[in-house]
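A.B. asks: my questions are about this predicted structure, shown below with the sequence.
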Amino acid sequence: MKTILETDQGGLKQIWANFKEQNPKTRIRDAARELSTTEAELVATGLGENVVLLHGDFRELLKEVGTLGHVMALTRNDHVVHERKGVYENVSFNNHVGLALGPDIDLRLFVGDWKFGFAVNENERQSLQFFNSAGEAAHKIYLTEKSDKAAYEALVEKYKSEDQGVSLVITPKAEKAPEPETAPDIDVAAFQKEWLELKDTHDFFTLLRKYKLTRKQALRNAPEGHAYRISPESMKAVFDNASETQVPIMVFVSNPNCIQIHTGPINKIFVMGPWLNIMDPEFNLHLRQDAIDEAWVVKKPSEAGLVTGIELIDKDGVMFNQFFGKRKPGIPELPEWTKLVDDSVTRL
């Protein structure tokens, strides 16, 4: 492990300042990778100036975020950024697993490894930013022009750490294991039978663990008609058709510490370089298309019938983005969504 003091935080501060001057458009996550450091450490270079270290139980802080009113929630991983505006409502926790269940801000929170929290002021753009023990961003909350800034200042003051010079202990993340070249020897018929007998889509994770399958391996062994690969370029057609038809969709983006969900129609779609973007007033998505190693249409049984999803998987076998039609548990999926998928994707 290393600490801010051991990594010469003063030196890193100057390196970061020089880098920003020379690369003003580079995102901080990418900058951290280029500088062989972590995003949390880069943020912490501003302590005592435009950054405040937060303390305490972040669960209690999150329960009070609703007092800020209209904000922007941001959750991302290496390949996709999900930004949703709205109000944090109905925030609750069962131990270290939490929910925020509002019509706009819809989150699943896994705060057991939310190690660091900061209040950040970037050129008058104020935010609360949370990082895991490896220094990676777990979740961020940005004020908007509609936010209650007095409530924000009160919240920061309440959770401000007494020691703003504390060292930041970073635990290096374990290297990702490569995707296995061969699948375990399983009873395929039994696996497919259990797939077809699913009552809840969430039970799919249990099924993978039982048979010790990666996601790609499971999809390749799916029952007939329940999973098929599609061209990654299909995502542009999916977005365009969703925009044109106004079929409401669900967009899931996850990292190990948070899942963020948008539910509703999408409108403005455009491509910029490798990024496929949704740029609506209350919802933005930035999807790096060249990170898609495999894209699949997957059908899982539920008590309300088949649930059709699109899953994007990277070269390490990590599913980093999921799409569904708007639905609620116990209610059949929209037939318009099923048709949209059929009309939009190119099978491989």
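C.D. replies: Great, that's in hand.

A.B. asks: from now on I want contacts and neighbour counts done on CA atoms only, so please keep to that.
C.D. replies: Fine.

A.B. asks: list the contacts for the residue nearest to Pro223 when sequence neighbours are not counted?
C.D. replies: Using CA to CA, 6 or more residues apart in numbering and skipping the chain neighbours, the partner closest in space to Pro223 is Gln192 (5.2 Å). The contact partners of Gln192, taken as CA atoms under 8 Å, 6 or more residues apart in numbering, are Asn221, Ala222, Pro223.

A.B. asks: nearest to Thr37, of those residues?
C.D. replies: Relative to Thr37, the closest of the contacts of Gln192 is Asn221; by CA to CA it sits at 39.8 Å.

A.B. asks: could you find the closest non-adjacent residue to that closest one?
C.D. replies: Asn221 sits nearest to Val188 (CA to CA, 6+ apart), 6.8 Å away.

A.B. asks: please apply the same query to Phe191.
C.D. replies: Distances taken as CA to CA, 6+ apart place Tyr211 nearest to Phe191, at 7.5 Å, with adjacent residues excluded.

A.B. asks: wait, that neighbour sits on Asp185?
C.D. replies: No. Assessed by CA atoms under 8 Å, Tyr211 is found out of contact with Asp185, at 9.1 Å.

A.B. asks: neighbour count: the two, which is higher?
C.D. replies: Taking Tyr211 and Asp185 together and counting by other CA atoms under 10 Å, Tyr211 has the greater number of neighbours (16 against 9).

A.B. asks: any idea how far that one lies from Pro103?
C.D. replies: Here the criterion is CA to CA, to the nearest Å. By it, Tyr211 lies 36 Å from Pro103.

A.B. asks: repeat for Val188
C.D. replies: 40 Å.

A.B. asks: try Gly264
C.D. replies: Taking CA to CA as the measure, Gly264 falls 9 Å from Pro103.

A.B. asks: for these two, indicate the residue with more neighbours.
C.D. replies: Set side by side, Gly264 and Pro103 give different neighbour counts by other CA under 10 Å, the larger being at Gly264 (16 against 13).

A.B. asks: residue contacts, that one?
C.D. replies: So, once contact is read as CA under 8 Å, 6+ apart, Gly264 ends up touching Val247, Pro248, Ile249, Met250, Lys326.

A.B. asks: below is an additional structure, to be compared with the one above:
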Amino acid sequence: MLATNPDLAARWSQLRNEKPALRIRDAAASLGVSEAALVALGTATPLDGDWRAILNEMPGVGRVMCLTRNDDCVHERHGRFEDVQVTGPHGLVLGPDIDLRLFLGQWKLGFAVSEPLKAGERLSLQFFDASGDAVHKIYATDETDRAAFDALIARHTAAEPPAFAPAPRAVDPVDRPDSEIDIDGLRAAWRKMRDTHEFFGMLGKFKVGRVQALRLVGDEFARELPARALRGAMEAAAADKTPIMIFVGSRGCIQIHTGRIAHLLDTHGWFNILDPDFNLHLREQAVARVFSVRKPTDDGVVTSIEAFDGHNRTILLMFGERKPGKPELEPWRAIVARLERQAAS
């Protein structure tokens, strides 16, 4: 069972009364407990841990809302699970709406959660890592086949409540000194890239942090921009109706939106995209560094806007809409070039 303080339920209730809009991840941090511990206080049915089977069965429940977040960005996408490829510790969901990269080795605990609303309930599947942080959530919507969703939960209800004690969060890695990095080798390897997926292997080969590499590689491939450039990229894409891709990741999932964005709004310290099938909530004050990045590929240069927090953790990545075999959209390149000119002026 999850270990909880005897008074945790009372403290959680008081905090919700004081700050009803506070997100549960932030509430858990404020109370000094894991998010999983707060979820377990409610109507939460433990799941059996067969994550692969659950995900492979998701196409049968119809449209849902998927949510993946990190400390500073929440990514919510409506759609159906299609083209689910989950057979080992890694998996893919490659539908036009729900687009996920899954790292199931990080999934340690799951619940079916029922939350009371003014009219009815909100039902979800919520999955947590070894620290009790949520790695992914799947919510039923008005378009979900509730009978199929309920049957999936019944099939995967755990026979006994799980034994779970949250582990400390992993310590952020420390970059080696810049003087120890083979910068010329890094630049040469970067120039030889033929696919964006080679990027992570290159960082590992040169034992260099992501932000560190962006700082060191030079203006040919990466330029630091003001933090406000992230908002600027979204505003420009909305104004120009340029289709984009936005990647937001947890330890156990990367969730991707592809398409246009339209409705942008500031609320209570969050910068939001509020479209019918896609919502994004960005804690803008947490954005410490933003870079424009160019990676060579066989399809031409791929350009991104990449945002990081004060600990060099990735908040989100933003690209122009693209598919393998097709060049990058020129309107997206124009947006990035405009942001770079503004930063240089």
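C.D. replies: Looks like it came in fine. Since this is a predicted model, take the numbers as computed values, not measurements.

A.B. asks: if we can go back for a sec, now the two most distant members of the contacts of Gly264 of the first structure.
C.D. replies: Pairwise distances across the contacts of Gly264 of the first structure (CA to CA) peak at 10.1 Å, for the pair Val247 and Met250.

A.B. asks: between these two, what contacts are shared?
C.D. replies: Gly264, Gly325.

A.B. asks: show me the contacts for the aligned residue in the second structure for Met279 of the first structure.
C.D. replies: When the second structure is aligned by TM-score structural alignment, the residue opposite Met279 of the first structure is Leu274. Under the criterion of CA under 8 Å, 6+ apart, the contact partners of Leu274 of the second structure comprise Ala262, His263, Leu264, Leu265, Leu280.

A.B. asks: how near is the counterpart of the second one in the first structure to Asn241 of the first structure?
C.D. replies: When you say that, I think you mean His263 of the second structure. Taking TM-score structural alignment, His263 of the second structure has Lys268 as its aligned residue in the first structure. Distance of Lys268 of the first structure to Asn241 of the first structure, given as CA to CA: 11 Å.

A.B. asks: tell me which of the two has more neighbours.
C.D. replies: Taking neighbours as other CA under 10 Å, Lys268 of the first structure and Asn241 compare with Asn241 leading, 18 against 15.

A.B. asks: what sits against that one?
C.D. replies: Taking CA under 8 Å, 6+ apart, we find Asn241 of the first structure in contact with Leu340, Ser344.

A.B. asks: name the SS class of it, please.
C.D. replies: In the three-state summary, Asn241 of the first structure is assigned as helix, counting by DSSP: H, G, I helix; E, B strand; the rest coil.

A.B. asks: the lengthiest helix in the first structure: how far from the chain's middle?
C.D. replies: With residue count as the measure and DSSP state H as the assignment, the first structure has helix 9-22 as its longest helix. When C-alpha coordinates are averaged (CA atoms, centre = their mean, to the nearest Å), helix 9-22 of the first structure and its chain have centres 28 Å apart.

A.B. asks: touching the lengthiest helix in the second structure from outside, list them.
C.D. replies: When the second structure is parsed with DSSP H, its longest helix is helix 330-344. Around helix 330-344 of the second structure, the neighbours that count as contacts under CA under 8 Å, 6+ apart are 223, 225-226, 229, 232-233, 236-237, 242, 244, 292, 303, 305, 319-320.

A.B. asks: corresponding residue for the residue nearest to Pro223 of the first structure in the second structure?
C.D. replies: For Gln192 of the first structure, the residue aligned by TM-score structural alignment is Arg187.

A.B. asks: and what of Asp113 of the first structure?
C.D. replies: When the two structures are superposed using TM-score structural alignment, Asp113 of the first structure falls opposite Gln106 in the second structure.

A.B. asks: tally of neighbours for that match?
C.D. replies: Residues contacting Gln106 of the second structure under the criterion other CA under 10 Å number 19.

A.B. asks: tell me who's in contact with it.
C.D. replies: For Gln106 of the second structure, the contacting residues are Phe128, Asp129, Ala130, Arg251, Gly252, taking CA under 8 Å, 6+ apart as the criterion.

A.B. asks: quick one: it from Leu125 of the second structure, how far?
C.D. replies: Gln106 of the second structure is 16 Å from Leu125 of the second structure, where distance means CA to CA.

A.B. asks: try Leu225 of the second structure
C.D. replies: When CA to CA is the yardstick, Leu225 of the second structure and Leu125 of the second structure sit 38 Å from each other.

A.B. asks: got the residue ranges for the strands in the stretch 201-345 of the second structure?
C.D. replies: For the stretch 201-345 of the second structure, the strands defined by DSSP state E, counting those that start in this stretch occupy 222-225, 244-249, 253-259, 264-267, 270-274, 278-283, 289-295, 302-308, 314-320.

A.B. asks: closest one to Thr196 of the second structure among those strands?
C.D. replies: When these are compared by CA to CA, strand 289-295 sits nearest Thr196 of the second structure, at 6.4 Å.

A.B. asks: list the contacts of His262 of the first structure.
C.D. replies: The contact partners of His262 of the first structure, taken as CA under 8 Å, 6+ apart, are Arg84, Asp104, Ile105, Asp106, Ile249, Met250, Val251, Phe252, Phe283.

A.B. asks: my read is that the last one contacts Val81, right?
C.D. replies: Going back to what we said before, that points to Phe283 of the first structure. No. The pair Phe283 of the first structure and Val81 fails to qualify as a contact (CA under 8 Å) at a distance of 10.7 Å.
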